[in-house]
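Asker: Fold the following.
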Amino acid sequence: MSDRATQLSAFVLVLVLISVLGFSAVRWRRAGELSSLDEWGLGGRRFGTWTTWFLIGGDLYTAYTFVAVPAIVFGSGALGFFALPYTVILYPLVYLTVVRLWSVSRALGLVTPADFVRVRYGSRALACLVAVTGLAATVPYLALQLAGISSVLSTMGITGHGAITVAFAVVAAYTYRSGMRAPAVIAIVKDVLITGLVIVSLLWIPSRLGGWDHVFDTARAGFAASPQSSDGILLHGDDHLQYVTLALGSALALFLYPHMTTSLLAAADRNTVKRTLAALPAYSLLLGLIALFGYLALAAGVTPLPDASGQPDPTTVVPLLFQGMFPPWLAGIAFAALGIAALVPAAVMSIAAGNLVTRNLYREYVNPLATDAQEARVSKVASLFSKAGALALVVVADPQLSVGLQLAGGVLVLQTLPAIALGLYTRWFHRFGLVAGLVAGLAAGLVMLYLIDDPAHGRAHFAASAFPLADLGLPTGATVYAGLLALIVNLVVAGLVTALLRARGVPDGPDITSPDDYLSDPGRRMGVRGPRSDTDPPVGSRKSV
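Answerer: Here you go, the predicted model:
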């Protein structure tokens, strides 16, 4: 058997086993039929600490993370390590907000972040804007999982879109059948494989390249010869502001993505959420080790494969590194681990998108009296359409378009921070002020992204998220994360409009939540194993609508 056939056989075998696990997950910890969003879309809200930890890790650390972060390090050096401080910043921020969001969501039977906005501000328009923004940010992110699988397949010599279509069809099938239970079970296998892969790689590959001293010396020499002034083992002066703002903006944006909230709302009780968030920084250590693959690829002399447009595709450097350094059977398993790292977040993202469509569009505007079973059916169908839309982005459009749209998605979803995160602590903002701020922030972000070009790769618009401060008339060569600038516009407009409306006595929408809702723990009284008592609030109740 040839090396390529051995790689492909190992790859297919692992993915087949994972698919069987995904279909079988429908029976895992199941209390009844999957005929409600609580059961299908949130796993019955009964996941314990370990399951939630694996699920969130599998959801946040995607296949694209594992190939893109080393690719940035491969191409630019130190700038690629922005992902480390941003995950360190992320978890305390999430702890301050999501624990409260979990409590109020469980108390009122909320399923999406837009559900919270609806009951907090009594505004259908604001909730709809938040939901649509979440959808616009999620679908390109889902498409990037295709990019991760595509880089693996192209390394094995598989071109075209047939294999990607089959892979996502299988994901769609077991997600439709098993709901949130499928990615929860697969995430455990995924993390075990990825952790083992990282340990083996960092022990085996440097030993074949002459040790870590040689690896870093080779990287330093390569960056010194690069025509790009920002490349290097260390950051250059003009890169500091971009590094800091990108880390902070990415941290603020990540926990606002609907799939992040969906994973956490599946936790069994408030303490489960706290323990999970306290343990998540362990993934930051793993991410830092994965980033080192970029330096290993430089030392190994990896040359990226060309993409469909003929440009070098840096996301192929990690698969190529594994292919060149590992025996064929181990390379095949490594490729399968990267593939699984795409399947878990793809499933959760599509479920989150389906929940948004069902709760905040279908039930709000089409069928306010929808039954639990109808909601579940609509969410399943909507999740299929979200996957189809992501597939279309990759199959029909330029592969780099999905990257640009995902960058835009991060900027856009960050604009929901005032309504969601600040809304968990204060009701000062007027609903019309939040609508005006959100629209202004979205417009400002899109304009800035449109103006960012990349002449080196022939991209005139939406080429990156680093906005040059010189375009604002400032005498500097520094850049800043466009999402933070847009958020400043958002907050200023929301604050000014709110102050004006408050001064004129314009009535605000009703707030259905109570202070106790933000600290309640109905899940703890329900218990993970025992039955729910008659005095507990009904899970999935419609008190909020």
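Asker: Please count neighbours and contacts with C-alpha atoms only from this point.
Answerer: Fine.
Asker: just the strands in the stretch 401-545 of the chain please.
Answerer: Using DSSP state E, counting those that start in this stretch, the strands found in the stretch 401-545 of the chain span residues 466-468, 479-481.
Asker: to compare against the first, here's another:
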Amino acid sequence: MKDVNGVELGIFVFFFAAVTVVGFAAARWRRGQTLMHLDEWGLGGRSFGTFVTWFLLGGDLYSAYTFVAVPAAVFAGGAMGFWSVPYGAIAYPIVFLIGPRLWSVAQRHGYVTAADFVRGRYGSRALGLAVALTGILAMMPYIALQLVGIQAVLTVMGVTGSGLAKDLPLFIAFALLAAYTYTSGLRAPALIAFVKDALIYIVIIVAVVYIPTRLGGWGSVFDDAGAALAKPNPATGKPSGSLLTTDMTHWAYGTLALGSSLALFIYPHSVTGALAAGRREVIKRNAALLPAYSLMLGLLALLGYMALAHPGVSAAVRKAGNPQLAVPELFDQVFPDWFAGVAFAAIGVGALVPAAIMSIAASNLFTRNVYTAFVRPDATPEEETRVSQLVSLLVKLGALVFVLGFDKSLAINLQLLGGIWVVQTFPAIAIGVYTRWMHRWALLAGWAAGMVYGTVTAYGTSSPTQEHFGAPIADMPFIGRTGYIALTAFVLNMLVAVVLTVALRLLNVPGGDDETEADDYTADAPERLAAPEDPGRSLTGRAA
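Answerer: The predicted structure is shown next:
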């Protein structure tokens, strides 16, 4: 650690410490009578308005994955890395159709998780359990991705080592994140999201204006990046990528975008952010407004080309053999030390917000759909909250296992691996808010088929640095093209579910009791007066 950049590290630690203080202080922000209820600890009192929800969902969905993994994918493969830009545009119409209906039925019945809804909709604890366990599993690699972002920044600043010292920064990040998430619940990432977004927007605007001027303009950036991508990869002997997708990559690009768009809103952390909204209209407004973040995502992806065009950055990243260092190295070599520290802080804080929400979402799933559903049906709200707090710690530990056990040279695979699993819950959740035609046992069988196929296929993929789970794409049966494994598994899931539904309906197999009613899906929050100790809520219950 003798080459640590003191200025960069000092500024990074300052912001990291500041948001940690904010995280602990959030326990008293907009607080109800007690935090020991999942509505309060896990959903922030279900009172957030359009403004807070914008930052919460934005901070939730646009994370260290956005800042580190997307540009790294562009650096490693060129245009293929841009699949993450159109998937947001595809996803938000889906959110607009599904989100308000899920929010309404959850508000009417007190559902805390999507698995709560599935259990109530289909009268099946088993199907609810399957959705819950899938969500928890999918959160592990996604949280791990956030911690990888922090590690990449610390590595570039010179905080390195071997053995335990090499991974010590991850354990420190885990400890801080675990502490304030435990005490403050969802309010912590909601409040920190304001700081996170302010830092990110400042850094992006400066980067896309300033860095190209240092590299000879945009024309020079694209020319140099294209030349770098055309060079043969030593591991394969083929070009690393290109500035444009080719006939061989069109299917992979399209299926990655479409499959990820199906997964975006049904991720547990996305559902948690949405259910924390105070009114139905808040979800609609944010579904319309959040695509603005996709513009930011496109600008961030261009940082991968800038890193390719900078000889010093490109050489440093290739020497390290880790594309995740592309953006941190670019900031380190181009910006003055003080602003590089600010940029690194933006990445670090950008990892904390989603990691906190994800761990809360996963712990709520365990508490409501495993512990309360099968172990302690008579658990009190306080007991549920205690269990959720403890499980949120274990979830972060599970994420650390992913970080330490998987190759991090292309960390975006961690997010895509989670997508393979979570998209298998789409039929039960997204289709379920519109129709109950599909049979509960057919949905369970379809889920199992998709999970087995997706997991086995992903396990069989390899990369130059990872023997198993090395890539999110594989050959698509009967098509002869390479595509996102999640989408192929989803098609199999739907085929099994539809065919079995028809068969089970013909055999008159009971479909379970539906505890919801048609008007539950269009209900809004009841009007309520603001409590004296809660000035953040207006007389109509509409929050700031």
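Asker: so what number do they get for TM-score?
Answerer: Superposed pair, TM-score by TM-score structural alignment, normalised by the length of structure 2: 0.93. Supporting alignment: 525 aligned residues with a C-alpha RMSD of 2.0 Å.
Asker: still on that earlier bit, format the strands of the stretch 401-545 of structure 1 as a markdown table; extra columns: mean neighbour count and distance to residue 65 of structure 1.
Answerer: A markdown table is the format used below for the strands of the stretch 401-545 of structure 1 (neighbours: other C-alpha atoms under 10 Å; distance: least, C-alpha to C-alpha, whole Å):
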| stretch | mean neighbour count | distance to residue 65 of structure 1 |
| --- | --- | --- |
| strand 466-468 | 21 | 19 |
| strand 479-481 | 23 | 19 |
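Asker: Export those strands as TSV, with columns for distance to residue 526 of structure 1.
Answerer: Compiled in TSV, the strands of the stretch 401-545 of structure 1 are given as follows (distance: least, C-alpha to C-alpha, whole Å):
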stretch	distance to residue 526 of structure 1
strand 466-468	47
strand 479-481	43
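Asker: Compare these and give me the one nearest residue 246 of structure 1.
Answerer: In terms of C-alpha to C-alpha, the element of the strands of the stretch 401-545 of structure 1 nearest to residue 246 of structure 1 is strand 479-481, at 5.1 Å.
Asker: helices or strands up against that closest one?
Answerer: The contact analysis (3 or more C-alpha pairs under 8 Å, 6 or more residues apart in numbering; DSSP states H and E) places strand 479-481 of structure 1 against helix 239-254, strand 466-468.
Asker: of all the ones you listed, which lies closest to residue 269 of structure 1?
Answerer: Using C-alpha to C-alpha, the nearest of those to residue 269 of structure 1 is helix 239-254, at 22.3 Å.
Asker: equivalent range in structure 2 for that closest one?
Answerer: On structure 2, the counterpart of helix 239-254 of structure 1 by TM-score structural alignment is residues 249-264.
Asker: Any idea how far that stretch is from the middle of the chain?
Answerer: How far stretch 249-264 of structure 2 lies from its chain's middle: 16 Å, per C-alpha atoms, centre = their mean, to the nearest Å.
Asker: what do we get in structure 1 for residue 181 of structure 2?
Answerer: Under the alignment (TM-score structural alignment), residue 181 of structure 2 pairs with residue 175 in structure 1.
Asker: Mean distance of whichever helix or strand that match is part of to its aligned residues in structure 2, please.
Answerer: Element membership of residue 175 of structure 1, judged by DSSP states H and E, is helix 162-178. When structure 2 is superposed, helix 162-178 of structure 1 averages 1.1 Å from its matched positions, counting by mean C-alpha distance after the TM-score superposition for structure 1.
Asker: what packs against that helix?
Answerer: When contacts are defined as 3+ C-alpha pairs under 8 Å, 6+ apart, helix 162-178 of structure 1 sits against helix 3-24, helix 124-155, helix 181-209, helix 328-357, helix 372-396.
Asker: Just say which of the ones you listed is most tucked in.
Answerer: Of all these, helix 328-357 has the most neighbours on average by mean count of other C-alpha atoms under 10 Å, namely a mean of 28.
Asker: can you tell me what part of structure 2 that one aligns to?
Answerer: With TM-score structural alignment applied, helix 328-357 of structure 1 matches the range 337-366 in structure 2.
Asker: How far away from the center of its chain is the matching stretch?
Answerer: For stretch 337-366 of structure 2, the distance to the chain centre is 11 Å (C-alpha atoms, centre = their mean).
Asker: follow-up on the earlier one: in a markdown table: the helices and strands packed on strand 479-481 of structure 1, plus distance to residue 81 of structure 1.
Answerer: Below are those laid out as a markdown table (distance: least, C-alpha to C-alpha, whole Å):
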| stretch | distance to residue 81 of structure 1 |
| --- | --- |
| helix 239-254 | 9 |
| strand 466-468 | 16 |
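Asker: just so I know, which of those lies nearest residue 153 of structure 1?
Answerer: Closest among those, using C-alpha to C-alpha: helix 239-254, at 27.6 Å.
Asker: who's in contact with the closest one?
Answerer: Outside of helix 239-254 of structure 1, the residues within contact range by C-alpha atoms under 8 Å, 6 or more residues apart in numbering are 79, 82-83, 85-87, 89-90, 93, 230, 260, 410-411, 413-414, 417, 466, 478-481, 483-484.
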